[in-house]
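only geometry, no sequence info:
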């Protein structure tokens, strides 16, 4: 498996067990390019990130950052110094907030002489459907309209890409920068459960729509043979 091929696949490490997280990385690091952590980071901190990075893979730190611009600037410096590769931002915090984290990350990278992480605006969680958007979040319009609005805002703020459902990449990419990075959760092989995702698609559909990186979790992590499951997903991504 080439580096280019495996870097189309990200495995969500949805567990708090540090040994299980690192064991999974060791088992699959030749097949998976990115590993996503969120709650595990809250429990184990930067040391866990450094241990994963030491295994020569890339880390997707899924923090969905949202705070006042000054606080986000500190986050921009911190995640750049930590050396992660992808970080999520909540665009609903506005342009000033997103610009502050992007500028701080760029400034820190220049000081260190390194690259900065790609900053990704989260459009709408794939657990949000039309009913939730209109009746619980009290946002008018369609899901597609809201995804587009947040994606354009992320681009205007200087972020590097977005997180969106598989079908939405194709619909909006012509309005966004040519080098935008599209991360798609909620993809699965045909016949697999949707779990708590509502806006989904197959791995092949996501790639055909222009996805840069597919985030897969339970289909691989809970498989009896995780390497076989990862290879099955990769076959659908790269064929």
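Perfect, thanks for sending it. Because the structure is a prediction, the values reported are computed rather than measured.

contacts, neighbours, all on C-alpha from now
Fine.

now the strands for the protein?
Per DSSP state E, the chain carries strands over the ranges 9-12, 34-37, 58-65, 86-89, 118-122, 161-163, 181-184, 187-188, 201-202, 213-216.

Generate TSV for those strands, with distance to residue 224 as supplementary columns.
Shown next, in TSV, are those (distance: least, CA to CA, whole Å):
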stretch	distance to residue 224
strand 9-12	16
strand 34-37	19
strand 58-65	24
strand 86-89	29
strand 118-122	31
strand 161-163	29
strand 181-184	24
strand 187-188	16
strand 201-202	21
strand 213-216	16
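
Would you convert the ones you listed into CSV that also reports distance to residue 229 and mean neighbour count?
Shown next, in CSV, are these (distance: least, CA to CA, whole Å; neighbours: other CA atoms under 10 Å):
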stretch, distance to residue 229, mean neighbour count
strand 9-12, 11, 24
strand 34-37, 16, 24
strand 58-65, 20, 20
strand 86-89, 24, 23
strand 118-122, 27, 26
strand 161-163, 23, 27
strand 181-184, 18, 25
strand 187-188, 11, 26
strand 201-202, 15, 20
strand 213-216, 11, 24
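
Relative to residue 108, which of those is closest?
Closest approach to residue 108 among these (CA to CA): strand 118-122, 13.5 Å.

For the closest one, name the packing helices and strands.
Using 3 or more CA pairs under 8 Å, 6 or more residues apart in numbering; DSSP states H and E, the elements in contact with strand 118-122 are strand 86-89, helix 143-157, strand 161-163.

Give me the contacts around that strand.
64, 85-91, 102, 150-151, 154, 159-164, 181 (CA atoms under 8 Å, 6 or more residues apart in numbering).

and what of stretch 183-195?
Stretch 183-195 is contacted by residues 126, 161-166, 197, 199-203, 206, 211-216, 219, 233 when judged by CA under 8 Å, 6+ apart.

how about 7 Å then?
126, 162-166, 197, 199-203, 211-216 (CA atoms under 7 Å, 6 or more residues apart in numbering).

Next, count neighbours for the closest residue to residue 95 other than its chain neighbours.
Closest residue in space to residue 95, ignoring its immediate chain neighbours: residue 157 at 5.4 Å, by CA to CA, 6 or more residues apart in numbering. For residue 157, the neighbour count with other CA atoms under 10 Å is 21.

Put this next to the previous one:
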């Protein structure tokens, strides 16, 4: 059974002004979870995360750390102090890196007196095609088997869940288990183009497959009416698989 996690808005904008302009469209009482990625974080720094937390939003800080274990632990210690809800590493960084990432989050959160964020490992990016996996990453495994192998590695190393395409969820839940977070990007309404995503699904398809939470970017932030777009997708997500 899937967890009733949030529909996370991926705010891939370049400035604080764009972010403020976007969130001001919503009722302040709307409990939004906002994903901050590299572009905004590198442009505005940690203060943009603290400002959102102070305003009452939940934050998914998506920096996809991938470095030697000690460096990742130190970076995650700083993230752990912030009070964000989710953060990410690349599963391809290996078991020791993931273990050290989790340790850093726990240390930072303990020092700050906040709840540690859930550590999510990126398996294969939703932009990666089976052809790219075979020819560019030189993987001998098919996509589903590769994602399952990385998810097992992440779980055994202390991660709380994975970022994964909905297309691999059936195999993941069978091989890795139900009591693990499966957070799915690449979510699109039926009438929305795939853009640079190659493995996509609708909110209903993701819910039926067993997603724990969704990540939606351009279908909401590029909509003529982002509030209505968000509410429509949220309604579909909450009403699916009941």
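Everything's here; your move. What you see is a predicted model; the values in this text were computed from it and never measured.

Please work out the TM-score for the two chains.
Once superposed, the chains reach a TM-score of 0.93 (TM-score structural alignment, normalised by the length of the first structure), with 235 aligned residues with a CA RMSD of 1.7 Å.

do you know how far the equivalent of the residue nearest to residue 95 of the first structure over in the second structure is from residue 182 of the second structure?
In the second structure, the residue paired with residue 157 of the first structure is residue 157, using TM-score structural alignment. Distance, residue 157 of the second structure to residue 182 of the second structure, by CA to CA, to the nearest Å: 16 Å.

In the first structure, which residue is most central in space?
With distances taken as CA atoms, centre = their mean, residue 183 lies nearest the centre of the first structure, 5.2 Å away.

coming back round to it: with distance to residue 171 of the first structure added, can I get the helices and strands packed on strand 118-122 of the first structure in CSV?
Formatted as CSV, those follow (distance: least, CA to CA, whole Å):
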stretch, distance to residue 171 of the first structure
strand 86-89, 21
helix 143-157, 8
strand 161-163, 13
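
which one of these lies closest to residue 172 of the first structure?
Residue 172 of the first structure lies closest, by CA to CA, to one member of those: helix 143-157, at 6.4 Å.

relative to strand 118-122, how tilted is that closest one?
150 degrees (axes from the mean of the first three to the mean of the last three CA atoms, to 10 degrees).

average distance between the lengthiest helix in the second structure and the first structure?
As assigned by DSSP state H, the longest helix anywhere in the second structure is helix 95-112. After superposition onto the first structure, helix 95-112 of the second structure sits on average 1.6 Å from its aligned residues (mean CA distance after the TM-score superposition for the first structure).

helices or strands next to that helix in the packing?
Counting by 3 or more CA pairs under 7 Å, 6 or more residues apart in numbering; DSSP states H and E, the packing neighbours recorded for helix 95-112 of the second structure are helix 69-80, helix 143-156.

how about 10 Å then?
strand 58-65, helix 69-80, strand 86-90, strand 118-122, helix 143-156 (3 or more CA pairs under 10 Å, 6 or more residues apart in numbering; DSSP states H and E).

how deep is the nearest residue to residue 140 of the first structure once chain neighbours are set aside tucked in, by neighbour count?
Spatially, and ignoring its direct neighbours in sequence, residue 140 of the first structure is nearest to residue 134 (5.5 Å; CA to CA, 6+ apart). When neighbours are defined as other CA under 10 Å, residue 134 of the first structure has 15 of them.

Next up, the contacts around residue 134 of the first structure.
Residue 134 of the first structure is in contact with 128, 140, 141, 142, 143, counting by CA atoms under 10 Å, 6 or more residues apart in numbering.

Look through the first structure and report the residue furthest from the middle.
residue 135 (26.5 Å).

residue contacts, whatever residue of the second structure lines up with that residue?
Residue 135 of the first structure maps onto residue 135 in the second structure, with residues paired by TM-score structural alignment. Taking CA under 10 Å, 6+ apart, we find residue 135 of the second structure in contact with residue 129.

swap in the one 3 residues further on?
For residue 138 of the second structure, the contacting residues are 131, 132, by CA under 10 Å, 6+ apart.

Grab the nearest non-local neighbour of residue 160 of the second structure.
Closest to residue 160 of the second structure by CA to CA, 6+ apart is residue 119, at 5.3 Å.

Am I right that residue 144 of the second structure is in contact with residue 173?
No. Using CA atoms under 10 Å, residue 144 of the second structure makes no contact with residue 173, being 11.9 Å away.

Comparing these two, which shows the higher neighbour count?
Applying other CA under 10 Å to residue 144 of the second structure and residue 173 shows that residue 173 carries more neighbours, namely 20 against 17.

Thought residue 179 was touching that one, still the case?
Yes. Between residue 173 of the second structure and residue 179 there is a contact at 8.7 Å, judged by CA under 10 Å.

Next, count neighbours for residue 19 of the first structure.
For residue 19 of the first structure, the neighbour count with other CA under 10 Å is 10.

which residue in the second structure lines up with it?
So, by TM-score structural alignment, residue 19 of the first structure is matched to residue 17.

and its match, what does it touch?
Per CA under 10 Å, 6+ apart, neighbours of residue 17 of the second structure: none.

Give me the distance between it and residue 57 of the second structure.
Taking CA to CA, one finds residue 17 of the second structure at 17 Å from residue 57 of the second structure.

next one: residue 239 of the second structure
Per CA to CA, residue 239 of the second structure is found 23 Å from residue 57 of the second structure.

again, but for residue 230 of the second structure
As judged by CA to CA, residue 230 of the second structure and residue 57 of the second structure stand 15 Å apart.

again with residue 194 of the second structure
For residue 194 of the second structure relative to residue 57 of the second structure (CA to CA), the value is 28 Å.

From what I see, the residue nearest to residue 95 of the first structure and residue 92 are in contact.
No. In this structure, residue 157 of the first structure is not within contact of residue 92 by CA under 10 Å, at 11.8 Å.

and for these two, which residues touch both?
Counting by CA under 10 Å, 6+ apart, the residues touching both residue 157 of the first structure and residue 92 are 98, 121.
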